[in-house]
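Visitor: coords below, sequence missing:
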């Protein structure tokens, strides 16, 4: 009689544990999904007539979803750059012109391939809008201006899970800018970025 009572109880407990186990397994098998936020820093190089380099830094937010064995994501990013250049004696003796890169806005998507439960290899593409600040000084006169450059960004990287919700990443991206405020240009930008993030 005791066996007859214990058997249904044990069976009920086992059935109750199945959904929880399945949920834990699903979460473990798709760790590269969900809402995320990250901090970024890295090497920044701009080529447009002459080469300039510096440091890029900022942050990004994104959302990833597991679809048929791959990871599809969307992301937005805000960064700043330390790149600047200055020349003198351009129009008159003693004058100077300074150009600095300002904020950079990026929106795009990415496709990732989980090569292990903790490692994601991905490619990305999207739109970038970079701010260019200029300052021209001649004697006591200083003129400041700013313009926006529209471009396309392509990139690839590796994301590595380091905790239940945290991760680190390394990424290379290439941006090309063809236009500044309706003026045609051809500027290339290469960046090597490192990031640390958290998933919610």
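Guide: Okay, I see it. Values in this document were obtained by computation on a predicted structure and should not be read as measured data.
Visitor: going forward, measure contacts between C-alpha atoms and count neighbours the same way
Guide: Will do.
Visitor: Please enumerate the strands of this structure.
Guide: For the chain, the strands defined by DSSP state E occupy 34-48, 50-67, 70-81, 84-88, 96-116, 119-138, 141-161, 166-180, 183-199.
Visitor: and of the ones you listed, who's closest to residue 8?
Guide: With CA to CA as the criterion, residue 8 lies closest to strand 50-67 of these, at 37.4 Å.
Visitor: ok, residue 6 - contacts?
Guide: The contact partners of residue 6, by CA atoms under 8 Å, 6 or more residues apart in numbering, come to none.
Visitor: do you know how far it is from residue 109?
Guide: Computed as CA to CA, to the nearest Å, the residue 6 to residue 109 distance reads 54 Å.
Visitor: number of nearby residues for the nearest residue to residue 112 once chain neighbours are set aside?
Guide: Leaving aside its sequence neighbours, residue 112 sits nearest to residue 122 (CA to CA, 6 or more residues apart in numbering; 3.9 Å). Using other CA atoms under 10 Å, residue 122 has 20 other residues around it.
Visitor: Verify the stated contact: residue 122 with residue 109.
Guide: No. Residue 122 is beyond contact range of residue 109, at 10.3 Å (criterion: CA atoms under 8 Å).
Visitor: Against that first model, consider the following:
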């Protein structure tokens, strides 16, 4: 009975404005002319997040968040004398999230929102006339969905782990696993 009585108080403890720092792992799939290609290896990302959560009652929280990360993901495809290098520079999202307090200080949540990635591509073509290189930087828009767990680790301090999937235009897809530490005010 006491565990159920503490759930509303725990939900209120997991509400309010928050700021967090996070680091994570990501893998990106980029469509190519002949086949899809993925980042050379799993790459790191790091960034900051801001959010605000409301305790809706009965152990349910809802909120909004904004995240901005620096990505190090890079993918290459080479066919014949043509090489396409794609670098992912920035990753940003604005998401809504809804969660349930499953134990005192522990929030399980899902999120969905808008994602935007800054991508720089370098195309190098080598032929009999020599080598030509062209560069293009663009933003890709898409949808992000994810799920995670957040746990209080001290007075106003929490740790989190989250999985994110982003589906951008031009059939670019990104998988991320992010961990972080934050502070609620």
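Guide: Structure received. Since this is a predicted model, take the numbers as computed values, not measurements.
Visitor: Please pull up the equivalent of the residue nearest to residue 112 of structure 1 in structure 2.
Guide: Aligning on TM-score structural alignment places residue 122 of structure 1 opposite residue 109 in structure 2.
Visitor: Tell me if I'm right that its match and residue 98 touch.
Guide: Yes. Using CA under 8 Å, residue 109 of structure 2 makes contact with residue 98 at a distance of 5.4 Å.
Visitor: residue contacts, the residue nearest the centre of structure 2?
Guide: Of all residues in structure 2, the one closest to the mean position by CA atoms, centre = their mean is residue 164, 5.2 Å from it. By CA under 8 Å, 6+ apart, the contact set of residue 164 of structure 2 is 144, 145, 146, 147, 174, 175, 176, 177, 178.
Visitor: Give me the spatial nearest neighbour of the last one, chain neighbours excluded.
Guide: In other words, residue 178 of structure 2. Here the residue nearest residue 178 of structure 2, using CA to CA, 6+ apart, is residue 24, at 4.1 Å.
Visitor: Next: the second one.
Guide: Using CA to CA, 6+ apart and skipping residues adjacent in sequence, the residue nearest residue 145 of structure 2 is residue 112, 4.3 Å away.
Visitor: OK, contacts around the one you found?
Guide: Contact analysis of residue 112 of structure 2 by CA under 8 Å, 6+ apart lists 95, 96, 97, 143, 144, 145, 146.
Visitor: how about the fourth one, what's its partner in structure 1?
Guide: It refers to residue 143 of structure 2. Per TM-score structural alignment, residue 143 of structure 2 is aligned with residue 152.
Visitor: what does residue 76 of structure 1 align to in structure 2?
Guide: In structure 2, the residue paired with residue 76 of structure 1 according to TM-score structural alignment is residue 66.
Visitor: rewinding a little: how near is the match of residue 143 of structure 2 to residue 124 of structure 1?
Guide: From residue 152 of structure 1 to residue 124 of structure 1 the distance is 11 Å (CA to CA).
Visitor: and those two? which has more neighbours close in?
Guide: More neighbours surround residue 124 than the other of residue 152 of structure 1 and residue 124, with 21 against 16 (other CA under 10 Å).
Visitor: nearest residue to the more buried one other than its sequence neighbours?
Guide: residue 110 (4.1 Å).
Visitor: how deep is the one you found tucked in, by neighbour count?
Guide: If we define neighbours as other CA under 10 Å, then residue 110 of structure 1 has 20 of them.
Visitor: Map residue 166 of structure 1 onto structure 2.
Guide: Superposed on structure 2 with TM-score structural alignment, residue 166 of structure 1 falls opposite residue 157.
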